[in-house]
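Chemist: sequence and computational prediction follow.
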Amino acid sequence: MKCTLELDAETSFIAMKVLPFKIPKSKNIALIYQEDKGAIFYDKLHQHEEIQICAIVKGEGTLVVGDTVNDYKSGDVLVIGSNLPHVFKSDVSSEKKSHMISLFFTKTSFGDAFFSLGDFSKIDTFFKLSNTGCTVLSHKKELLALFVSLKKASSFERFIIFLKIINLILKAETASLSTFVYQKKYTDNEGKRMSTIMDYTMNHFDSDIDLQSIADLANMTPNAFCRYFKQRTNKTYFQFLIEVKIEQACRLLKNQELLIAEISEKAGFKNISNFNRKFKEVKGITPTAFRRLH
């Protein structure tokens, strides 16, 4: 391993605003260590060549990976594959400040043949998991402790901890973060267009968004926009919009003081019957049943 790079939140945020689809790094870096702290994480759609393994120390919000809308919360450990488009949308209403620790690397970070050695044959499973991204369901406390220990570790110690993290993920239960991956890498212009669409949707899901307005935002005709979005996400724009609304509703349902009707309105639904129907379509249970479970 050559060296590591440590970035604070401000440095990484500024660099990623200039190059929204690149991980900021200098030459001769094999394993990139990054710690993000602040009110929010970097909340623009982006992709990077490096595989990202991250632990959410504090914070919660919505995570879009590929074609799927997920939530994230404190204690989560996530794997995001190479060039897999994703965006973290922090819940600004949460009192928890966002804090994430990440490691970035590629299959060739440590040499073209490193992960091809017989000693690392099991790691092929990890790379397959990373293709669609995954969230770790078990061994989370052990993994979080390893991530926290990275901060004061030397470059060599970080490499050892990195291998321990990979090993634990391979032993753990996992769930896929995405079901569809657009095979072509986004160009900068295309990335900016999709980022604009995602950013607008995540910030205005509770208002009326019609096809013409979102198509105008993308500088496309409505028909062209529909084809464009579905080719890249394997779903219609309005399917995606409903999932964003439902994910917001899931977070609100954890607040026992809010009525279901209030949550329906805050999530951007015009009437509670439509909210109940769409919620069950997406989550498989009613909002009331979801609230009981959580």
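Modeler: In hand now; what should we look at?
Chemist: for the rest of this, base every contact and every neighbour count on C-alpha atoms.
Modeler: OK.
Chemist: any idea which helix or strand carries the most centrally placed residue in the chain?
Modeler: Computing the C-alpha centroid of the chain and ranking residues by Cα atoms, centre = their mean puts Leu63 first, at 4.0 Å. Secondary-structure assignment from DSSP states H and E places Leu63 in strand 61-65.
Chemist: before we go on, here's another structure to hold up against the first:
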Amino acid sequence: MINSELFKEVSPLSSKDCFILIERQKSNFNFPIHIHPECELNYIENARGAQRIVGDSIEEIDEEELVLITNPRLEHAWMDHHNKPQSIHEITIQFHPDLLEENFLNKNQMISIRQLFRSAEKGVVFSREAITKVRPLLKTLTCENDSFYSLIKLLIILHELSVDKGMRELSSRLFVNTPEQKGNNNHKLNKIVEYVNQHYAETIRLSEVAEMVNMSEASFCRFIKQHTSKSFIDFLTDFRLGAAARALIDSSESIAEIGYNCGFNNLSNFNRIFKKKKGTTPTEFRDNYRKNKTII
């Protein structure tokens, strides 16, 4: 559920435009954690040490990075953090969610872009190789005068990014509300997710979940690995961490209470796993997130 106090950005993108490109040269980051209905592709150069916040993912960025977000409810921001004031180059492309309608995305030639948009509902960061490949196109897009060719270049960029084998999803599943997927396999996955969502505070045994979807344990493990790229234990842990991150931001419960309510058996275990997976302690995560949230 979206916190109603979260800053909602109003984009200059009009209903008659396919997309808008904003290029900035700046010395620091000063925009709060925010949400907006537009999809956003954000390229940042010369900002090593800055901090990226996407959902419950908080990471320090390198010299340059490229991130795509296609979820209107996914909170995000970039902060100065350890970045020293310098000439930061930022190219932001925002486009309407219906720029590429479902019927078009379902064509064979668009499969990889459709999958990219689905992954980007949790935010995705692209590999250095992919950035190197699309950087020239991004920079020529800033000075393209023909709007039609601008759109073609954007589609080429999205295609090149969609085949990036090194892209990585950022936010955890529970932190964002993504639409349910269709199909028999996805029906099983949705059933598993629904069960975990209802019982993550309890002890969940692999054998019980496998039986619920009429699969052997071995088949179930292969199914989870194929559809989430994780083992069931890692999937469950990440799910619990997503619930914990959401509670750390939206509730006033103690760290110990949140850990226990999210299925971690003791405080030290919760702190250790959270630090390992998120790169920060639960206390630091809560303080950092609240510090950067703007109330309006």
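Modeler: Okay, I see it. Source: prediction; values computed, not measured.
Chemist: hmm, back to that, tell me which residue of structure 2 matches up with the residue nearest to the centre of structure 1.
Modeler: In structure 2, the residue matched to Leu63 of structure 1 (TM-score structural alignment) is Arg52.
Chemist: quick one: its match from Asp80 of structure 2, how far?
Modeler: The gap separating Arg52 of structure 2 from Asp80 of structure 2 is 9 Å, by Cα to Cα, to the nearest Å.
Chemist: okay, now the closest residue to the match of Leu63 of structure 1 other than its chain neighbours: neighbour count?
Modeler: Of all residues beyond its chain neighbours, the one nearest Arg52 of structure 2 is Trp78 (4.5 Å), with distances taken as Cα to Cα, 6 or more residues apart in numbering. Counted with other Cα atoms under 10 Å, residues neighbouring Trp78 of structure 2 total 23.
Chemist: could you look up the SS state of the counterpart of Trp78 of structure 2 in structure 1?
Modeler: Aligning on TM-score structural alignment places Trp78 of structure 2 opposite Phe88 in structure 1. Assigned state for Phe88 of structure 1: strand (three-state reduction, DSSP: H, G, I helix; E, B strand; the rest coil).
Chemist: how deep is the nearest residue to Val196 of structure 2 once chain neighbours are set aside tucked in, by neighbour count?
Modeler: Of all residues beyond its chain neighbours, the one nearest Val196 of structure 2 is Leu236 (7.4 Å), with distances taken as Cα to Cα, 6+ apart. Counted with other Cα under 10 Å, the burial measure for Leu236 of structure 2 works out to 19 neighbours.
Chemist: again with Met220 of structure 1
Modeler: Close neighbours of Met220 of structure 1, defined as other Cα under 10 Å, add up to 14.
Chemist: in structure 2, what stretch matches stretch 278-291 of structure 1?
Modeler: Under TM-score structural alignment, the alignment places stretch 278-291 of structure 1 onto no residue of structure 2.
Chemist: so who does the closest residue to Leu116 of structure 2 other than its chain neighbours touch?
Modeler: Nearest residue to Leu116 of structure 2, sequence neighbours excluded (Cα to Cα, 6+ apart): Ser162, at 5.3 Å. When contacts are counted by Cα atoms under 8 Å, 6 or more residues apart in numbering, Ser162 of structure 2 touches 112-113, 115-116.
Chemist: quick check: the gap between Lys275 of structure 2 and His187 of structure 2.
Modeler: 33 Å.
Chemist: do the same with Leu151 of structure 2
Modeler: When Cα to Cα is applied, the distance between Leu151 of structure 2 and His187 of structure 2 equals 35 Å.
Chemist: got it, and Val125 of structure 2?
Modeler: As defined by Cα to Cα, Val125 of structure 2 lies at a distance of 27 Å from His187 of structure 2.
Chemist: of the two, who's got more company?
Modeler: Counted by other Cα under 10 Å, Val125 of structure 2 and His187 do not tie: Val125 has more neighbours, with 20 against 14.
Chemist: helix or strand: which one has the aligned residue in structure 1 for the more buried one?
Modeler: Aligning on TM-score structural alignment places Val125 of structure 2 opposite Thr135 in structure 1. Using DSSP H and E, Thr135 of structure 1 falls within strand 134-136.
Chemist: mean deviation, that strand versus structure 2?
Modeler: Strand 134-136 of structure 1, aligned to structure 2 and superposed, deviates on average by 1.0 Å (mean Cα distance after the TM-score superposition for structure 1).
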